[in-house]
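# okay, here's the prediction I keep looking at, along with the sequence it came from:
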Amino acid sequence: PHTTSPLLSRKDFYKILGVAPESNEDEIKKAYRKMALKFHPDKNSDADAEDKFKEIAEAYEILTDPKKRSIYDQFGEEGEK
């Protein structure tokens, strides 16, 4: 049986927001606002817009909290659990 590596399936919060791992909080905030507007369920009727919006919000929450971001950078999304 073929299993996928947990690293392959982990969410890349930097990629979700379209920012580099070395981005500062201002850059992350700007990217979040842009993505949130694009995928907000009230503005985007795509079937997956709400899921994408939640993913963007989760990425923003992690990357703007220095402690959570440090854990994420070290352990990926599994570090949050």
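Sure, I can see it. Numbering: from 1, shown residues only.
# make it CA atoms for all contacts and neighbour counts henceforth
Noted.
# next, count neighbours for residue 19.
By the criterion of other Cα atoms under 10 Å, residue 19 has 16 neighbours.
# and here's the other structure:
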Amino acid sequence: MPVQFRDYYETLGVSKTATEEEIRSAFRKLARKYHPDVAKDKKAAEEKFKEINEA
């Protein structure tokens, strides 16, 4: 069974030609939005936060 890889650029919402600063900015923005201590739906936010951290 082939392993499926996630497109981390898509996860962060940036283009593949994004600069390091654009990637960092996108990560920080999403991390704040989906942090389990801040989000209302804790379970969904926790899963999304894990995806963002993996990217």
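Now that the structure is in, tell me what you want to look at. For clarity, every value in this text was computed on a predicted model and none was experimentally measured.
# residue 60 of the first structure versus residue 21 of the first structure, what's the distance?
Distance, residue 21 of the first structure to residue 60 of the first structure, by Cα to Cα, to the nearest Å: 13 Å.
# shared neighbours, the two?
Counting by Cα atoms under 8 Å, 6 or more residues apart in numbering, no residue touches both residue 21 of the first structure and residue 60.
# neighbour count: the two, which is higher?
When residue 21 of the first structure and residue 60 are compared for neighbours, residue 60 comes out ahead with 23 against 14, by other Cα under 10 Å.
# you'd agree the more buried one is up against residue 32?
Yes: with contact defined as Cα atoms under 8 Å, residue 60 of the first structure reaches residue 32; the gap is 6.4 Å.
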